[in-house]
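# my questions are about this predicted structure, shown below with the sequence.
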Amino acid sequence: MFAAYNRLLLRRPIVTNMVTTGFLFGAGDLSAQAFFPSQDQAKFNFKRLARTIIFGGVVFAPIGVRWYSLLGKINVFRSTLGNSLVRVAADQLIFAPFIGIPLFYSVMACFELNPNPVQEARTKLEKYWWTTLRNNWTVWPAFQLINFALVPAQFKLLAVNLFSIGWNCYLSYLLNSSTGTVLKEEPDQIMM
């Protein structure tokens, strides 16, 4: 199965990553709905799952493929560790705060078909951006250091997608919770 996946990646990297990323983003939302159902959610929300799958497959995957390709070209040091540290810094100081997190909340606000998606996106970013970024910094730098140092280039996005089943569960929970907080006491407390 892994060999077949590798052949698909080599032949059609964008499409293969789109399908894989959509599926794994969906797994994160499925987990969130199963383990952390919203108080106002009486039954499973298939529209929410579809929005998450479409975001992962159609929006995030093509950007992710290009981002990891760009990061792979960073070779400022002779050592793998030095280059991996620079890649982690770029990923966590550029992509996460200014591309990944804003993209998620903005696109999801549009996918929810709210009457004013721009205002809804702004509201979600104001409400969740800092909490999400802080939580991101508690889990992603260590994982990305391992990913950039040890995982072959064509599998970096797959590794991220597998790891992010839990992260996507968290994002889905946060986005769809009625309070908009992970912990009841303080909106900016760290979940993990």
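That came through fine.
# going forward, measure contacts and count neighbours with C-alpha atoms only.
Noted.
# list the buried ones in stretch 100-115?
G100, I101, P102, L103, F104, Y105, S106, V107, M108, A109, C110, F111 (16 or more other CA atoms under 10 Å).
# next structured bit after the biggest helix by length in the chain?
Of all the segments of type helix in the chain, defined by DSSP state H, the longest one is helix 117-150. Sequence order places helix 156-176 as the next helix or strand after helix 117-150, per DSSP states H and E.
# what distance do you get for the most far-flung residue of the chain relative to its centre to L150?
Taking CA atoms, centre = their mean, the residue of the chain most remote from its mean C-alpha position is R78, at 30.0 Å. Going from R78 to L150 by CA to CA, to the nearest Å gives 15 Å.
# got the angle between the longest helix of the chain and helix 156-176?
Inter-element angle recorded for helix 117-150 and helix 156-176: 150 degrees (by axes from the mean of the first three to the mean of the last three CA atoms, to 10 degrees).
# same for helix 117-150, what does it pack against?
helix 80-90, helix 101-111, helix 156-176 (3 or more CA pairs under 8 Å, 6 or more residues apart in numbering; DSSP states H and E).
# pull out the buried residues from the first one.
If I follow you right, that is helix 80-90. Buried positions in helix 80-90, judged by neighbour count with 16+ other CA under 10 Å: N83, S84, L85, V86, R87, V88.
# below is structure B, check it against A:
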Amino acid sequence: MLRWYQAKLAKSPILTSSITSAVLFGSGDVLAQQAVDRRGLEKHEFARTGRMALYGGAVFGPVATKWFGILQRHVNLNSTLTTTLARVGCDQFLFAPVQLTAFLSSMAIMEGTSPLEKWHHSFLPAYKANCMVWPIVQSANFAFVPLELRVLTVNVVSLGE
């Protein structure tokens, strides 16, 4: 299964990462609504799940694929440790705030609410939570996971976040 997936990534990295992200963003929302919030099928917000899948496939998958490639090509220092730390720093202080802003804005637009209000209400708590989890995850991701599997890794970890 992994070889098949890697072959798909090698042939069409953006498309494969987009489909992966759409499926896992949608699955993560189903888990959040059913396993965490215990809404039950009759109270499940299917539109929310659709918005998450759309964002994952249309935005996160392609953007994260390109971002990880940029880091791989352009952030290379004297050792694996310093390279990993520099990539984590770039990811946390450049990519995360931009990606989080894009996510919050996209969700607000798809919900028919104000992107600015959503950002003011949600950005800081979400970014603080991000900083508690992702530096550790991305340290392992950048140090040990092959480039082509990094988007998948982030998506899988996000299921439990």
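Looks like it arrived, so ask away. Small disclaimer: the values here were computed from a predicted structure and weren't measured.
# okay, and the residue farthest from the centre of the first structure sits in which element?
Per DSSP H and E: R78 of the first structure is located in neither a helix nor a strand.
# that one -> the second structure?
In the second structure, R78 of the first structure lines up with N78, judged by TM-score structural alignment.
# what about the alignment partner in the second structure of N161 of the first structure, how many neighbours?
Matched by TM-score structural alignment, N161 of the first structure corresponds to N155 in the second structure. Neighbour count for N155 of the second structure, taken as other CA atoms under 10 Å: 22.
# ok, and the closest non-adjacent residue to the equivalent of Y127 of the second structure over in the first structure?
Under the alignment by TM-score structural alignment, Y127 of the second structure pairs with L133 in the first structure. Using CA to CA, 6 or more residues apart in numbering and skipping residues adjacent in sequence, the residue nearest L133 of the first structure is P97, 6.3 Å away.
# that neighbour against T131, yeah?
No - at 11.0 Å, P97 of the first structure does not count as touching T131 under the criterion of CA atoms under 8 Å.
# please report how far A32 of the second structure lies from L152 of the second structure.
A32 of the second structure is 19 Å from L152 of the second structure, by CA to CA.
# got it, and P125 of the second structure?
P125 of the second structure is 25 Å from L152 of the second structure, by CA to CA.
# neighbour count: these two, which is higher?
When P125 of the second structure and L152 are compared for neighbours, L152 comes out ahead with 19 against 10, by other CA under 10 Å.
# now the more buried one: how far from E45 of the second structure?
Distance from L152 of the second structure to E45 of the second structure, by CA to CA: 25 Å.
# then F103 of the second structure?
Where E45 of the second structure is concerned, F103 of the second structure sits at a distance of 18 Å (CA to CA).
# over to N78 of the second structure?
On the measure of CA to CA, N78 of the second structure and E45 of the second structure end up 49 Å apart.
# ok, the closest residue in space to F104 of the first structure that isn't next to it in sequence - contacts?
In space, F104 of the first structure comes closest to F55 once its chain neighbours are excluded; the distance is 7.7 Å by CA to CA, 6+ apart. Listed by CA atoms under 8 Å, 6 or more residues apart in numbering, the contact set of F55 of the first structure reads G22, F104, V107, M108.
# right, and Q92 of the second structure touches C131 too?
Yes - counting by CA under 8 Å, Q92 of the second structure touches C131, with 7.2 Å between them.
# so which of those two has more stuff around it?
Shown here are Q92 of the second structure and C131; by other CA under 10 Å, Q92 has more neighbours (18 against 13).
# and the more buried one, what's its match in the first structure?
In the first structure, Q92 of the second structure lands on Q92 (TM-score structural alignment).
# same question for A140 of the second structure.
So A140 of the second structure corresponds to I146, using TM-score structural alignment.
# burial of its match, as a residue count?
15.
# which residues sit in contact with the residue lying closest to L77 of the second structure once chain neighbours are set aside?
Using CA to CA, 6+ apart and skipping the chain neighbours, the partner closest in space to L77 of the second structure is T83 (5.0 Å). T83 of the second structure makes contacts with V75, N76, L77, as judged by CA under 8 Å, 6+ apart.
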